[in-house]
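Participant: This is the structure alone, sequence omitted:
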């Protein structure tokens, strides 16, 4: 994947301790099967071949397009900076060249763990020796009056991005429901296209959950400065409709917003139905150990649905970040092949909005930090923010500051107390800060 901005570290699949090495002999005529045609599924197929598996391999996806990455859908492709083909994980010929039986437009409706069989929506079946489950997430949908009107959009798949891109070229006013990453990135693309935007966010600030109030304010101010109308602390009661097309919304406080189109970004729900019906252990996701093995020894999990034990962060970690879909499949493949690799990558995500580029490492929850330390110029939006708990760094976010991912991750992994004054001092190299 190409870097979006000079100096940004885009984590990629690398050799992990515990991977099987050398050629892996074909030990069964039953194929390894991957259910899920997104980034995690494609990377699972790639990892199996890279790690020496030369047996039959089936990749099943319910979309008509070959596997693609989702970040471009709300970033470069939506902005018009990247071509549509840039989203695809592999060239069209890669699957045949690597002897991957790619089955597109096929939906798995059942997993029979007793017979190790997946059942397709057309009645067909595929037996498996090992199964990688990577079914991803689906957008949470609103169930309010007018929600099914024309002009109400959700963003998850390539056709969704195509539809929103076309919409931004033809409307004057856009209503964005939800101030999460999708909502804010769509808003930035809309403003770049000259569209007036109103964001309605039920919480006090956009991004309050993933960043906390201190850094959420940075993004709220950013959008207001770019002409966005921000309505927070209020929900949507209903959409108004003119004919069959959305014309705006009535908020819970009784106010009305006029709009020519709506984009809803109120989160996503992991697709757990197959796993639950198959009897796998399910909580907020499919529960796995650090090797990404589920409660069934023949089924591994990767991507949005994986709720994994993490060697550093603890049990039950599930994050819906692109980097998990990119990197977890290598460990899942190792487990399928009998390796002992564990997934210990730190959660990572990034965004580009207007002239702000950001990378985030670690995990922030309302109760896992007690201090935020800034390093650099917050007003100019060129800084690093660190979240600390009892003097130890639990997460770091670099904003328009690049090539610092290594020391940020090292500080998080060290588990050591830091000297806060030195951490905030741009004159002290990050590599020298620890043990405060």
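Facilitator: Okay, I see it. Since we're looking at a predicted model, the values are computed, not measured.
Participant: only C-alpha atoms for contact and neighbour calcs from this point on.
Facilitator: Fine.
Participant: Residue 220 looks like it's in a strand, true?
Facilitator: No: for residue 220, which was evaluated using DSSP: H, G, I helix; E, B strand; the rest coil, the result is helix, with no strand membership.
Participant: Near the closest residue to it other than its chain neighbours, how many residues? Count them for me, please.
Facilitator: Nearest residue to residue 220, sequence neighbours excluded (C-alpha to C-alpha, 6 or more residues apart in numbering): residue 206, at 6.3 Å. Residue 206 has 30 neighbouring residues, counting by other C-alpha atoms under 10 Å.
Participant: OK, contacts around residue 206?
Facilitator: 178, 179, 180, 216, 217, 219, 220, 232 (C-alpha atoms under 8 Å, 6 or more residues apart in numbering).
Participant: Repeat that for residue 67.
Facilitator: Taking C-alpha under 8 Å, 6+ apart, one finds 37, 38, 39, 41, 42, 61, 88, 89, 90 in contact with residue 67.
Participant: about what we covered before: just the contacts of residue 206: which are in strands?
Facilitator: The members of these that map onto strands under DSSP state E are residue 232.
Participant: which stretches of the stretch 1-150 of the chain form strands?
Facilitator: Secondary structure of the stretch 1-150 of the chain, counting by DSSP state E, counting those that start in this stretch: strands at 32-35, 57-60, 100-103, 108-112, 117-120, 125-127, 130-133, 137-139.
Participant: TSV for those, including mean neighbour count?
Facilitator: Putting the strands of the stretch 1-150 of the chain into TSV (neighbours: other C-alpha atoms under 10 Å) gives the following:
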stretch	mean neighbour count
strand 32-35	26
strand 57-60	22
strand 100-103	18
strand 108-112	18
strand 117-120	18
strand 125-127	17
strand 130-133	26
strand 137-139	17
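Participant: want to compare, so here's the second one:
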């Protein structure tokens, strides 16, 4: 009987594992189980083009639906996994059906962290993770004049930019003293703050919210602990994410802020693997373990795990990278900025570009690049090769980046 790989979670990571398995020549059974009604799709556009009604669900799909049937992938949509039994090597669906596996892949992703404030159950308090959330947010924006975004992370900033482009008044409420306190340099955060302020976004930092207030079951505003009240029609809660690890209960597989895996996706169980936002993983050439909530990270993990299962040679390790689009500014980040012990900035106002270089012990470990696609590619390659550039030239606007790095 052919070996059976079952993938729990039909997002970008899970969908990529299924299709890469076939691309790499795996001939066993492949079953992809997802709890949504749509085939695997891209999530990053949900905060941008989708909200502006510029793209449809078909535009978001990773592959046309027919691709899965043609590839011999059993795609189970609208299917909720109730339990995983690693000893019996089977999963149990909510409707009672069981599916046996030889190898199991967790690609369950993460879910938005929920507000616990009084009033957080009111209509108009929205989280953004999937296309259903995005459709609700879009309909609310169409009927609203003012939105409050709780949380100054990338998703919140992208939604704020989109809402301003749609003509809404926007306020961002952030508990910390600055934007992106856990994911970007203070220099980049300050630049993004100025960009949003120039586009009319209001900010409230160190905003300690006491409650969300409403009328007739719907949001009408929020109140801070100091008594100040802010009026709004809708609230987007973007206060972080939590890994979906509930199915690990009873499996014997430990979880600590996610499922810990090695660089090929192996867990502590010899026939169970994990990929995507649910994982804690090592990154080549960086010390520690990380949760990397990004499409490039999910794709890299999917490729390496698929090679492992299909018994093919592994591709080279990839440098982590991330991106964001806000207004007409494209932000690209290569490497892991939080590990630097020195930061240099190159700010070219005439070209509208902004570069932040992160060095550790003299070597480039990350770069934050705004509207600088060519420099981003050069820096990404340089970080991969452990470049140790001349720091004076690195910050010098008159010296081309490519010359500094060669």
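Facilitator: Thanks, I have the structure now. As the structure is a computational prediction, the values presented were derived from the model and not from experiment.
Participant: What would you report as the TM-score here?
Facilitator: Here the TM-score of the superposed chains, computed with TM-score structural alignment, normalised by the length of structure 2 as the reference length, equals 0.95; 406 aligned residues with a C-alpha RMSD of 1.8 Å.
Participant: ok, back up a step: what does the residue nearest to residue 220 of structure 1 correspond to in structure 2?
Facilitator: In structure 2, residue 206 of structure 1 lines up with residue 179, judged by TM-score structural alignment.
Participant: mind checking which of the strands of the stretch 1-150 of structure 1 is nearest residue 345 of structure 1?
Facilitator: Taking C-alpha to C-alpha as the measure, the strands of the stretch 1-150 of structure 1 were each checked against residue 345 of structure 1, and strand 130-133 came out nearest at 19.2 Å.
Participant: which residues in structure 2 does that closest one align to?
Facilitator: For strand 130-133 of structure 1, the aligned range in structure 2 is residues 103-106, judged by TM-score structural alignment.
Participant: That stretch vs structure 1 - mean distance after superposition?
Facilitator: Relative to the matching residues in structure 1, stretch 103-106 of structure 2 has an average distance of 1.3 Å after the fit, by mean C-alpha distance after the TM-score superposition for structure 1.
Participant: Could you list the residues in contact with that stretch?
Facilitator: Residues outside stretch 103-106 of structure 2 that contact it (C-alpha under 8 Å, 6+ apart) are 3-9, 14, 271-275, 278.
Participant: so where do the helices sit in structure 1?
Facilitator: Using DSSP state H, the helices of structure 1 run over residues 39-50, 71-74, 76-79, 94-97, 158-168, 181-192, 208-225, 273-277, 322-336, 405-414, 420-424.
Participant: what's the distance between the longest one and the middle of its chain?
Facilitator: The gap between the average C-alpha position of helix 208-225 of structure 1 and the chain average comes to 19 Å, counting by C-alpha atoms, centre = their mean, to the nearest Å.
Participant: ditto for the third one
Facilitator: Shown here is helix 76-79 of structure 1, whose average C-alpha point lies 17 Å from the average C-alpha point of the whole chain (C-alpha atoms, centre = their mean).
Participant: In terms of secondary structure, what does that helix contact?
Facilitator: Using 3 or more C-alpha pairs under 8 Å, 6 or more residues apart in numbering; DSSP states H and E as the contact criterion, the elements in contact with helix 76-79 of structure 1 are helix 158-168, helix 181-192.
Participant: List only buried entries from the contacts of residue 206 of structure 1.
Facilitator: Neighbour-count burial (16 or more other C-alpha atoms under 10 Å) is assigned, among the contacts of residue 206 of structure 1, to 178, 179, 180, 216, 217, 219, 220, 232.
Participant: Next one: the aligned residue in structure 2 for the third one from residue 172 of structure 2, what distance?
Facilitator: Going back to what we said before, that points to residue 180 of structure 1. Aligned by TM-score structural alignment, residue 180 of structure 1 pairs with residue 153 of structure 2. Residue 153 of structure 2 sits 10 Å away from residue 172 of structure 2, going by C-alpha to C-alpha, to the nearest Å.
Participant: Quote the end-to-end distance of stretch 88-98 of structure 2.
Facilitator: The first residue of stretch 88-98 of structure 2 is 11 Å away from its last residue (C-alpha to C-alpha).
Participant: Outside of that stretch itself, list whatever touches it.
Facilitator: Under the criterion C-alpha under 8 Å, 6+ apart, external residues in contact with stretch 88-98 of structure 2 comprise 79, 80, 81, 82, 83, 84, 85, 99, 100, 101, 102.
Participant: rerun that using 10 Å as the cut-off
Facilitator: The set of residues that contact stretch 88-98 of structure 2 without belonging to it, under C-alpha atoms under 10 Å, 6 or more residues apart in numbering, is 6, 8, 33, 79-85, 99-104, 247, 271-272.
Participant: gap between the residue nearest to residue 282 of structure 1 when sequence neighbours are not counted and residue 110 of structure 1?
Facilitator: With C-alpha to C-alpha, 6+ apart as the criterion, residue 282 of structure 1 has its nearest non-adjacent residue at 6.2 Å, and that residue is residue 276. As judged by C-alpha to C-alpha, residue 276 of structure 1 and residue 110 of structure 1 stand 10 Å apart.
Participant: what about residue 327 of structure 1, distance to residue 147 of structure 1?
Facilitator: Between residue 327 of structure 1 and residue 147 of structure 1 the computed distance is 36 Å (C-alpha to C-alpha).
Participant: When the two are compared, which one has more neighbours?
Facilitator: residue 327 (23 against 20).
Participant: Looking at structure 2, name the residue matched to the more buried one.
Facilitator: Superposed on structure 2 with TM-score structural alignment, residue 327 of structure 1 falls opposite residue 300.
Participant: OK, contacts around the residue lying closest to that match once chain neighbours are set aside?
Facilitator: If the residues on either side of it in the chain are set aside, residue 300 of structure 2 comes closest to residue 318, at 7.0 Å by C-alpha to C-alpha, 6+ apart. Residues in contact with residue 318 of structure 2 (C-alpha under 10 Å, 6+ apart) are 283, 284, 296, 297, 300, 301, 335, 380, 384.
Participant: how much space between residue 318 of structure 2 and residue 304 of structure 2?
Facilitator: 11 Å.
Participant: any idea how far the match of residue 180 of structure 1 is from residue 310 of structure 2?
Facilitator: For residue 153 of structure 2 relative to residue 310 of structure 2 (C-alpha to C-alpha), the value is 38 Å.
Participant: Residue 62 of structure 2 now?
Facilitator: Distance from residue 62 of structure 2 to residue 310 of structure 2, counting by C-alpha to C-alpha: 21 Å.
Participant: show me what contacts residue 247 of structure 1?
Facilitator: Contacts were defined as C-alpha under 10 Å, 6+ apart; by that measure residue 247 of structure 1 touches 146, 149-152, 173-175, 239-241, 257-262.
Participant: In structure 2, what residue corresponds to it?
Facilitator: With TM-score structural alignment as the criterion, the equivalent of residue 247 of structure 1 in structure 2 is residue 220.
Participant: Give me the residue at the spatial middle of structure 1.
Facilitator: The central residue of structure 1, meaning the one whose C-alpha is nearest the mean C-alpha position (C-alpha atoms, centre = their mean), is residue 321 at 2.7 Å.
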